[in-house]
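S.K.: Okay, here's the prediction I keep looking at, along with the sequence it came from:
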Amino acid sequence: MFETAIIAFTTFFATVGPLDVAAMFAVLTPNASVEARRSMALRGVLISAGILITFALIGDLILHNLGISLAALRVAGGILLLLIGIDMVFALNTGGTTTTEAETSEAAGKQDISVFPLATPLIAGPGTMGATILLMANSRDDMGAQVMVVAALLAVLLITLLLLLLSTAVHRVLGVTALNVVSRVFGVLLSALAVQFMFDGLAASGLFPA
């Protein structure tokens, strides 16, 4: 169960990217008051929490109704997370965990960014949604493990909220270089976890003899 919590926390921290989200938040709200930024940060995290917890609760039902096996989900989810990990390692911006250039441009003209792009796609992006479904499905027969997955998700969201409230200081103190270093480290870890997910999925698929 402890291993599940560590894997879930690492995966969510990498896919959400609290430091990157905080830096983007600071860039997109340069003229907002302290009260407005606090309000947007809180709303954004609460909305993203609602989205991700919904995926955690009904993700398995969706898979069942679509006839998607756990093995297929592990392989597909592993591929998605591997692509995100590669993006993080090479500091690319393809929209898996951050906004695209078009989305950033649109967000720059908004007074309230709590829903878009903060809640989604910055926090509850496709990578995090996919990771939530995958981790919950992996623990479908262990309620305690599923509780640990949700707890890890909430812990990462709490860290994200704290960093959003301190976003200006985070952006100023760490700078682009330090943020990229942290992102690359978690990108490597996420890539390794993604490959393991794919190996597990292929092993469970029955396509290859034991």
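M.R.: Yep, it's here. Numbering: from 1, shown residues only.
S.K.: For the rest of this, base every contact and every neighbour count on C-alpha atoms.
M.R.: Will do.
S.K.: Show me the helices in the protein, by range?
M.R.: 2-16, 18-28, 34-66, 70-89, 101-108, 126-138, 143-165, 167-205 (DSSP state H).
S.K.: Quick check: Ser183 vs Phe208, distance?
M.R.: Ser183 is 35 Å from Phe208, where distance means Cα to Cα, to the nearest Å.
S.K.: can you list contacts of stretch 14-31?
M.R.: Residues outside stretch 14-31 that contact it (Cα atoms under 8 Å, 6 or more residues apart in numbering) are 37, 84-85, 97-98, 107-108, 118, 122-125, 127-128, 131, 156-157, 159-160, 163-164, 166-168, 170-171, 179, 183, 186-187, 190.
S.K.: Now, of the residues you listed, which are buried?
M.R.: 37, 84-85, 97-98, 107, 118, 122-125, 127-128, 131, 156-157, 160, 163-164, 166-168, 170-171, 179, 183, 186-187, 190 (16 or more other Cα atoms under 10 Å).
S.K.: Tell me which residues touch His64, please.
M.R.: By Cα under 8 Å, 6+ apart, His64 lies in contact with nothing.
S.K.: now Gly44
M.R.: 113-115, 118-119.
S.K.: what's the closest of those residues to Phe55?
M.R.: Nearest to Phe55 out of these is Ala119 (Cα to Cα; 14.3 Å).
S.K.: Next up, the contacts around the closest one.
M.R.: 43-48 are the contacts of Ala119 under Cα under 8 Å, 6+ apart.
S.K.: Turn those into JSON lines, including distance to Gly67.
M.R.: Listed next are the contacts of Ala119 as JSON lines, based on distance: Cα to Cα, whole Å:
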{"residue": "Arg43", "distance to Gly67": "35"}
{"residue": "Gly44", "distance to Gly67": "33"}
{"residue": "Val45", "distance to Gly67": "32"}
{"residue": "Leu46", "distance to Gly67": "31"}
{"residue": "Ile47", "distance to Gly67": "29"}
{"residue": "Ser48", "distance to Gly67": "27"}
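S.K.: dropping in the other structure now:
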Amino acid sequence: MLAELNPYGSVTGAFLLAFPALFSIVNPLGAALIFSQVMAGREGAERAILARRVGLYSLLVLLVSLWGGAYVLNFFGISLGALRVAGGLVVAIRAWSLLMAPEEHESRKEQQAAPASDADDVAFFPLTMPFTTGPGSIAVAVTLGSARPASGAGLFSFFAGVSAAAAVTALCVWLAYHWSEALIRLLGRGGTRVVMRMAAFLLLCIGVQILSTGAQDMLVAALHAAGPRAPH
């Protein structure tokens, strides 16, 4: 099972689960290229302030999704197994699109960020949502939150690990946006796409793993429900 392959109850295991997925779906490097283009008409100091604010807002969006998303869905009677199956499908499909058609992803991001070029208060909308942490990122974060241990001491370690992963991802967003012009010179669009495809493959593996764990959970529950019953 997934818990056997990855010690999610430990801080390190939870971090190693969450960080590749969050980094892949947020894609700070690729987003930094578009951020630089959209912010080309603004002063350097203003771009630095926006980069810091977007990093902070992105952290808040990811933490709320990681901590509360799965609990909200469970409140509506959605089982943990079903949540993992659906979330794993979302993550895998998203990763596949990133892996096979990064150009379409970039085009969509450019359209999302376009209003930021001629507005003043743009740190949260559209630069944080939906440009940096849009519906795809929120779906991935909710899915990761569903991988939490059912209870016990491992629950705290799990949330500490995924929270650290969200913080590191948000830090990468801030640094990538802040140094976006330097990244363009260093990587270029082609180099960024190579990094995107590598990260997307990791995200695809994580989605499939979460999906398989959810399927196992549902199968075990079905076998227990159909098991022999004690005679009256």
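M.R.: It's in. Everything numeric in this text was worked out from a predicted model, so none of it was measured.
S.K.: Would you report the TM-score computed for these chains?
M.R.: Taking TM-score structural alignment, normalised by the length of the first structure as the basis, the two superposed chains have a TM-score of 0.89; 209 aligned residues with a Cα RMSD of 2.3 Å.
S.K.: now for Val115 of the first structure: what does it line up with in the second structure?
M.R.: By TM-score structural alignment, Val115 of the first structure lines up with Phe124 in the second structure.
S.K.: Could you do Ala32 of the first structure as well?
M.R.: Using TM-score structural alignment, Ala32 of the first structure sits opposite Arg42 in the second structure.
S.K.: Could you measure from its match over to Phe35 of the second structure?
M.R.: Where Phe35 of the second structure is concerned, Arg42 of the second structure sits at a distance of 11 Å (Cα to Cα).
S.K.: Compare the two (neighbour count), which wins?
M.R.: For the pair Arg42 of the second structure and Phe35, the greater number of neighbours falls to Phe35 (28 against 12), based on other Cα atoms under 10 Å.
S.K.: sorry, back to before: of the contacts of Gly44 of the first structure, which stay in contact in the second structure?
M.R.: Comparing the contacts of Gly44 of the first structure with the second structure on both residues aligned by TM-score structural alignment, their matches' Cα atoms under 8 Å, the contacts found in both are 114-115, 118-119.
S.K.: Could you dump those residues into TSV and include distance to Thr54 of the first structure?
M.R.: Converted to TSV, those look like this (distance: Cα to Cα, whole Å):
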residue	distance to Thr54 of the first structure
Ser114	18
Val115	16
Leu118	18
Ala119	14
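S.K.: Tell me the one among those nearest to Ile79 of the first structure.
M.R.: Ala119 (23.9 Å).
S.K.: which parts of stretch 8-28 of the first structure are buried?
M.R.: 8-26, 28.
S.K.: do the same with stretch 105-119 of the second structure
M.R.: Neighbour-count burial for stretch 105-119 of the second structure, counted by 16+ other Cα under 10 Å, picks out 106, 109-110, 112-114, 116.
S.K.: how about the residues you listed in JSON lines, adding distance to Ser79 of the second structure?
M.R.: Formatted as JSON lines, those follow (distance: Cα to Cα, whole Å):
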{"residue": "Glu106", "distance to Ser79 of the second structure": "35"}
{"residue": "Lys109", "distance to Ser79 of the second structure": "33"}
{"residue": "Glu110", "distance to Ser79 of the second structure": "37"}
{"residue": "Gln112", "distance to Ser79 of the second structure": "33"}
{"residue": "Ala113", "distance to Ser79 of the second structure": "36"}
{"residue": "Ala114", "distance to Ser79 of the second structure": "39"}
{"residue": "Ala116", "distance to Ser79 of the second structure": "40"}
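S.K.: Between the residues you listed, which sits nearest Gly154 of the second structure?
M.R.: Lys109 (36.9 Å).
S.K.: are any of the contacts of Ala119 of the first structure buried, and which?
M.R.: Here, 16+ other Cα under 10 Å leaves 43-48 buried among the contacts of Ala119 of the first structure.
S.K.: Just the closest of these to Ala194 of the first structure, please.
M.R.: Distances from Ala194 of the first structure to these, taken by Cα to Cα, are shortest for Ser48, at 22.9 Å.
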